[in-house]
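*Asks:* Let me see the structure of the following:
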Amino acid sequence: MSNIHVIDHPLVQHKLTLMRRKDASTNSFRRLLGELATLMAYEVTRDMPLSDIEIETPLETMTGKVIDGKKLVLVSILRAGNGFLDGMLDVVPGARVGHIGLYRDPATLQPVEYYFKMPSGMNERDVIVVDPMLATGNSASAALARLKQTRPRSIKFVCLLAAPEGIATLQAAHPDVPIYTSAIDRQLDEHGYILPGLGDAGDRIFGTK
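*Replies:* Model prediction:
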């Protein structure tokens, strides 16, 4: 599991615990997710490439380092991934945004794509895929396979919670993609929910249940 990165910063763990509480309101859950996404973004972007530019300080000219946010693409797996976007964009406001829409076929239980929209020039871009829950891993695996068809420069997968089953699925299909998460929970239940988890992230973000 060398490409699994658990972000265990005390602030991350504190906010995650508050989100897990069943009595957390929609407003509170959404706000905490945005704050967590911002905190996690610092770790996920730690190795982003830098370039030198010349600037003038109030005292003299110097060479400073900057990241090229326009080369970064944040890809949301709809719909819950959208809850991650704003917090990440607070850190890298110049990033482009892509979307992948998937649903699970009730007969085959396999993910079916219904929407795919990416920026141009993906072969020159670094991609961070965001989805709060890595449960079975089937949707994430399908999303990464679809993304790889655009031949991006690199891909990372970021989730709030991961189940061992989802990690195993994703690593088997995409061993080259590092996974960033704030916690690895115990297991999935018979309905594919993460235990102890925090419930359905999409419903809790958007107040639809």
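
*Asks:* Please count neighbours and contacts with C-alpha atoms only from this point.
*Replies:* Fine.

*Asks:* who's in contact with the residue nearest to residue 78 when sequence neighbours are not counted?
*Replies:* Using CA to CA, 6 or more residues apart in numbering and skipping the chain neighbours, the partner closest in space to residue 78 is residue 101 (4.9 Å). Shown in contact with residue 101 (CA atoms under 8 Å, 6 or more residues apart in numbering): 77, 78, 79, 113, 114, 115, 116.

*Asks:* Report the secondary structure element holding the fourth one.
*Replies:* Following DSSP states H and E, the helix or strand that holds residue 113 is strand 111-117.

*Asks:* residue ranges for the strands of the protein, please.
*Replies:* Using DSSP state E, the strands of the chain run over 4-6, 50-56, 61-67, 72-78, 96-104, 111-117, 126-130, 133-134, 154-162, 179-184, 187-188, 194-195.

*Asks:* So which of those has the densest surroundings on average?
*Replies:* Compared across the strands of the chain, strand 133-134 shows the largest average neighbour count, a mean of 28 (mean count of other CA atoms under 10 Å).

*Asks:* Quick check: the gap between the spatially most central residue of the chain and residue 20.
*Replies:* Against the mean C-alpha coordinate of the chain, by CA atoms, centre = their mean, the closest residue is residue 130 at 2.1 Å. Note on residue 130: its distance to residue 20, by CA to CA, to the nearest Å, is 19 Å.

*Asks:* closest to residue 88 out of the strands of the chain?
*Replies:* Proximity to residue 88, assessed across these by CA to CA, is greatest for strand 72-78 (8.1 Å).

*Asks:* Could you also give me the structure for this next sequence, so I can compare it with the first?
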Amino acid sequence: MTQHLTVVDHPLVQHKLTLMREADTSTNSFRRLLREISLLLAYEVTREMEMTTKTIQTPLCEMDAPVIAGKKMALVSILRAGNGLMDGILELIPAARVGFIGLYRDEETLQPVEYYNKLPQNMEDRLTIVVDPMLATGNSSVAAIDMVKKSGATDIRFLCLLASPEGVARMKEAHPDVPIITASLDERLNEQGYIVPGLGDAGDRMFGTK
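*Replies:* This next block holds a predicted model:
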């Protein structure tokens, strides 16, 4: 992928995102909508996967048919909210290898603090998609991709539901080689580092913890 930022403006994505933004959307509906959007975003983020062919037998004849090349894709969730996007993508690509990076944001400094890191083997041979619903300050995303690169991965994409201009700029500065795929580029960050207009805290809304 050559573009640093891709905003997926498909009508279904935008309609479901609007429902998720609404403050009175229930936890159950929020989770369902996030899973549905993740399937649509996964279609976009995997658009340029490398292909090869293999010989198969159809009911009528033998043919050389297209298949995905190389090792299974790696899907890396930034805990905890990343799991909401990951679950939907795994429905589409169930053979993907899965990794987890645990980061939380220090509410005073807005800097990420690592508490967990478990990634698949042979990352250097895999397309790696890092997922987190919100690209806000960009600090957590940059830290997570730092870890993914240290594991050997070189073909990396970042998938999020919402992005702020500040987060996109931070990512472009730190990781210009990592394309960002999102459903919306929102207006700005507020003083607390939340995306505006946004949809609140994705993890809290997904798990009903607030």
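
*Asks:* Quick check: TM-score for this pair?
*Replies:* The TM-score (TM-score structural alignment, normalised by the length of structure 1) is 0.96; 209 aligned residues with a CA RMSD of 1.5 Å.

*Asks:* one step back: could I get the strands of structure 1 as JSON lines with distance to residue 148 of structure 1?
*Replies:* Listed next are those as JSON lines, based on distance: least, CA to CA, whole Å:
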{"stretch": "strand 4-6", "distance to residue 148 of structure 1": "20"}
{"stretch": "strand 50-56", "distance to residue 148 of structure 1": "24"}
{"stretch": "strand 61-67", "distance to residue 148 of structure 1": "23"}
{"stretch": "strand 72-78", "distance to residue 148 of structure 1": "12"}
{"stretch": "strand 96-104", "distance to residue 148 of structure 1": "13"}
{"stretch": "strand 111-117", "distance to residue 148 of structure 1": "13"}
{"stretch": "strand 126-130", "distance to residue 148 of structure 1": "10"}
{"stretch": "strand 133-134", "distance to residue 148 of structure 1": "19"}
{"stretch": "strand 154-162", "distance to residue 148 of structure 1": "8"}
{"stretch": "strand 179-184", "distance to residue 148 of structure 1": "16"}
{"stretch": "strand 187-188", "distance to residue 148 of structure 1": "27"}
{"stretch": "strand 194-195", "distance to residue 148 of structure 1": "27"}
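
*Asks:* out of those strands, nearest to residue 37 of structure 1?
*Replies:* Proximity to residue 37 of structure 1 (CA to CA) singles out strand 154-162 among the strands of structure 1, at 8.3 Å.

*Asks:* Mean deviation, that closest one versus structure 2?
*Replies:* Superposed on structure 2, strand 154-162 of structure 1 shows a mean distance to its aligned partners of 0.3 Å (mean CA distance after the TM-score superposition for structure 1).

*Asks:* Stretch 28-36 of structure 1 now?
*Replies:* Here stretch 28-36 of structure 1 is compared with structure 2 after superposition; its mean distance to the aligned residues, by mean CA distance after the TM-score superposition for structure 1, is 0.3 Å.

*Asks:* how about that stretch: buried residues?
*Replies:* Judged by neighbour count using 16 or more other CA atoms under 10 Å, the buried positions of stretch 28-36 of structure 1 are 29, 30, 31, 32, 33, 34, 35, 36.

*Asks:* Test my guess that the fifth one contacts residue 84.
*Replies:* Read it as residue 33 of structure 1. Yes. Counting by CA atoms under 8 Å, residue 33 of structure 1 touches residue 84, with 6.7 Å between them.

*Asks:* looking at structure 1, which residue lies furthest from center?
*Replies:* Of all residues in structure 1 (CA atoms, centre = their mean), residue 59 lies farthest out, 40.7 Å.

*Asks:* list the contacts for that residue?
*Replies:* Residue 59 of structure 1 makes contact with no residue, according to CA under 8 Å, 6+ apart.

*Asks:* Kindly report the same for residue 37 of structure 1.
*Replies:* Residues counted as contacts of residue 37 of structure 1 (CA under 8 Å, 6+ apart) are 84, 85, 86, 87, 88.

*Asks:* residue contacts, the closest residue to it other than its chain neighbours?
*Replies:* The shortest distance from residue 37 of structure 1 to any non-neighbouring residue, by CA to CA, 6+ apart, is to residue 87 (4.8 Å). When contacts are counted by CA under 8 Å, 6+ apart, residue 87 of structure 1 touches 33, 34, 35, 36, 37, 38, 41.

*Asks:* What is the nearest of those residues to residue 209 of structure 1?
*Replies:* Closest approach to residue 209 of structure 1 among the contacts of residue 87 of structure 1 (CA to CA): residue 33, at 17.4 Å.

*Asks:* which position in structure 2 aligns with the closest one?
*Replies:* When structure 2 is aligned by TM-score structural alignment, residue 33 of structure 1 is paired with residue 34.
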